[in-house]
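1. Fold the following.
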Amino acid sequence: MADKELAKVRTKFAEGVNIAVIKQLLDDVLEDGIVNDGEKESILEENSTKTDKARALIDTVKRKGDEASRKLITRLYNRDPTLHKNLGLSSGQPAQPAPEPQMDEEWSTTLKPTTDAFWREKLNDRSTYTVTKDSIRSRVALLITNIEFTDKAKIRKGADKDEENMEKLLKALGYEVVKCTNLTGKEIKEAVIKFSKHPKLKETDSVFVVIMSHGELGAVRGINFKKGDPEREQDKFPIDDIYKHLDTAHCQDLLNKPKIIIIQACSGEKDGSVLVSDAAVVSDDAQQPDPSLSAGEENIEDDALRRAPKEKDFIRFRSSTPGTVSHRNDDEGSFFIQYIVEVLNTYAHKDHIEELFRKVTERFEDFSVSTERIDDDTQIPNKDRCTLSKKFYLFPGLWDRI
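-> From the prediction side, this is the model:
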């Protein structure tokens, strides 16, 4: 019984625990409803020494019964696993982890929730970006989807499904979604600038910026784009401008916070023909890269005031490598967005964002599409412009328990 275990280790616990852990455990048992505010204050204020506080904590919880004692032992394991081991406690130890699921197993259709214990473990991990329950309340994301184009031949069938799926995923992760549909290149720029001034950015722990449209190397196209028309060929938004508006110099509210950029768009026509528009699977076709738009070019300026890196804590995930096409299904949407949703639903409860993106890429290893008119054509996503200095976990399900 857990209460008997606590009684046996009472003296060794009082000798080995430090005051910081005692206070953390008191916060934990208060949150668990084992003690009330008055009992917590009594333990801290009416006992002058650290050992007396520790004994009072053990005695108070032990009197609450076996279930309360078990919860305290579990909390101790999460707060100080070394002390837990030294005390020889058996209760509260997590079960042996299940074998890693294979990539070909059934994918989850909803987000698997993370555990409070996992979140608390990462909260004390200096190699992990801090995510608190308060910061989750302020999460915000920008979602831009171009579906209808002035050139009717370029309507992106299935893109409405991408918009629906991505909005559902982001909201389930606790993000308020700023959704924009069918924008010109200029309007995309204006939407990004407006988002860079969103009042929630100051308190959020992260942002997503998702843009889905036709594209080319270095840019996504606005809805008025038309190849062969000199004026309408200028209707595009340079992808690198996202960094200009969300970097340290222009958006200090996002300093030291992960900024996840997802681009679903072609970046060229290499390694495959454009699939016919009446096929079930099509590509977000694009013209040959404009040499004036060079991916990676940036005017880097020194920040003499803050001496903080201008571009920091970004990660960009594109649906295809530079110069190649991206594919989507008329009914189900793009494969890239489908795979992102499936991987995050299945693994976001325990994997950080870079590992999640790696698993999305892994899903494309055997990817190919074909029609009667063309040979097999392939696609592989591309993670680039990564300046994350720590691991970022999304902690799905924590939002629902706030």
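2. Going by C-alpha atoms from here, please, whenever you check contacts or count neighbours.
-> Noted.
3. For K186, see how far away G222 is.
-> G222 is 8 Å from K186, where distance means CA to CA, to the nearest Å.
4. anything in contact with each of those two?
-> With CA atoms under 8 Å, 6 or more residues apart in numbering applied, the overlap between the contact sets of G222 and K186 consists of 235-237.
5. neighbour-wise, which of these leads?
-> If you count neighbours using other CA atoms under 10 Å, the busiest of these is K236, which has 25 neighbours.
6. list the contacts for it?
-> K236 makes contact with 184-186, 219-222, 225 under the criterion CA under 8 Å, 6+ apart.
7. Using PyMOL, define a selection of the buried residues within these.
-> Here is the PyMOL selection string for the buried members of those, based on 16 or more other CA atoms under 10 Å:
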select buried, resi 184+185+219+220+221+222+225
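8. hmm, back to that, can you list the shared contacts of G222 and K186 in CSV and add distance to G38 and secondary structure?
-> What follows is these, written out as CSV (distance: CA to CA, whole Å; DSSP: H, G, I helix; E, B strand; the rest coil):
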residue, distance to G38, secondary structure
D235, 64, coil
K236, 62, strand
F237, 58, strand
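9. Show me where the protein has its helices.
-> Taking DSSP state H as the criterion, the chain contains helices spanning 2-16, 19-31, 37-45, 50-63, 66-79, 81-86, 116-123, 133-137, 159-172, 185-195, 241-246, 335-347, 353-363.
10. For the comparison step, fold the sequence that follows:
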Amino acid sequence: MAEKKLFNVRRKFVEEATNALIKQLLDDLFGDGVLNKGQKNCVLEENSTTEDKARSLIDMVMAKGDAASRKMIAHLQSRDPSLYSKLGLSSGQPAQPEPQKEQQGPTPLTSDDIWRKKQNDRDIYPVAKDFMSSRVSLLITNIKFTDERLNRNGAEKDEANMEKQLKALGYEVVKHTNLTGKAIDDALNEFSKHPKLKETDSVLVVIMSHGKRDTVLGVDWKKKISDNERPDEFPIDNIYKHLNPEKCPALLNKPKIIIIQACRGEGEGSALVRDGANAAVVSDDADEGNIEDDGLRFVNKEKDFISLLSCTPDTVSYRHSVEGSFLIKFVDEVFTAYAQKDDIEELFRKVMQRFEDFSIPAKRQMPTKDRCTLTKRFYFFQPSEAGFTSV
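-> Here you go, the predicted model:
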């Protein structure tokens, strides 16, 4: 299998590929529809070294399966025969793009065929092409605080990465920056009335700030307040209240994906910036009786949600003061590589897996899936410039 061939030469390819070759392969694979524009840009813009670009490219292609891997091998043979031979890919049959079968028999499935096949699966949330053009997301990022000691240096990178990723997944982005707790609540309330929610197949809500166990902090938060003051905080529970069927019937039976980058407690200090609140931070009920059938029905008060929180309860989550938070970095990498292939729960699992080998030996962080009430699998069916990409 071509995918296995790429895996076997991955290390050598990362070591030997030049920047010029990577750009050529990206252009070729973009032309083939293997990669979309967002993925192409991700390889070039989100990796500072040639080796990192090569690693991102080959991992992204392998994740798309055998057909995509076959195409990359064929383009590598054409672009750099010497490296193709050096990697040992010239042994046996020369790699070629998957040929068109002239003999009678089953016709290979196209991207649209695969998409339609999944739509007939009762265990998968329906995703209609017309609905994809109405996708909408909410992105809230708190960076600058009234107490400047709480400023979240590097969060600009998180905001940019998430906006790019949401757009690559086909979502219009409703973006807010530097909100108080009340303003966050107002933004959620306004979002719950967005006209596109009637047509969208799903929503994504991303909130990034400092946090405590059950709240996200607003930009006016301060450690010491007077007895008659309320802390500037947004209760995370309000997300589910604003988007549940009672308050937002437009999202009934549609996946609601929540990502929260914020601490959930106080941990010990470190040289890395942490998203905590510590000042040491550097950087309607009805009677069931006598009800007749007149179009009245009950629905689950909370269903079709899935949330990924950046850490377990009572712990901190880490953020680099330049590169941004580890959670958002890993979400961006995993979604870019696997969003065409995996459902949302598997994507979240892959993100969590990245934290098993945390790059800071003395620190530990583990994201947590929370309040998951999805009853089916949800796939993004990522759009591309030329239609749907392979799933």
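11. closest to I402 of the first structure out of the helices of the first structure?
-> The closest of those to I402 of the first structure is helix 133-137. By CA to CA, the value is 6.6 Å.
12. any idea how far K175 of the second structure lies from I207 of the second structure?
-> According to CA to CA, K175 of the second structure stands 10 Å off from I207 of the second structure.
13. Identify the contacts common to those two.
-> Residues touching both K175 of the second structure and I207 comprise 139-140, with contact defined as CA under 8 Å, 6+ apart.
14. Looking at these two, which is more packed in?
-> For K175 of the second structure against I207, the residue with the higher neighbour count under other CA under 10 Å is I207, and the figures read 22 against 14.
15. Tell me the counterpart of C42 of the second structure in the first structure.
-> Taking TM-score structural alignment, C42 of the second structure has no aligned residue in the first structure.
16. oh sorry, the question was meant for I306 of the second structure
-> When the two structures are superposed using TM-score structural alignment, I306 of the second structure falls opposite I315 in the first structure.
17. Now do its match: how many residues are near it, please.
-> Counted with other CA under 10 Å, the burial measure for I315 of the first structure works out to 19 neighbours.
18. Please name the nearest non-neighbouring residue to it.
-> Spatially, and ignoring its direct neighbours in sequence, I315 of the first structure is nearest to C386 (4.2 Å; CA to CA, 6 or more residues apart in numbering).
19. And T346 of the first structure, how close does it get to N86 of the first structure?
-> Counting by CA to CA, the gap from T346 of the first structure to N86 of the first structure is 35 Å.
20. So between those two, which is more surrounded?
-> Neighbours of T346 of the first structure and N86, each counted by other CA under 10 Å, are more numerous for T346; the result is 21 against 11.
21. Map that one across to the second structure for me.
-> Taking TM-score structural alignment, T346 of the first structure has A337 as its aligned residue in the second structure.
22. can you tell me the helix or strand for the closest residue in space to that match that isn't next to it in sequence?
-> Beyond its immediate neighbours in the sequence, the residue positioned closest to A337 of the second structure (CA to CA, 6+ apart) is M60, lying 4.5 Å away. Here M60 of the second structure is covered by helix 50-63, with elements defined by DSSP states H and E.
23. and N224 of the first structure, what pairs with it in the second structure?
-> Using TM-score structural alignment as the criterion, the counterpart of N224 of the first structure in the second structure is D220.
24. Please give the number of neighbouring residues around the residue lying closest to A308 of the first structure once chain neighbours are set aside.
-> When the adjacent residues along the chain are set aside, A308 of the first structure lies closest to T248, with 7.2 Å between them (CA to CA, 6+ apart). Other residues within reach of T248 of the first structure by the criterion other CA under 10 Å amount to 22.
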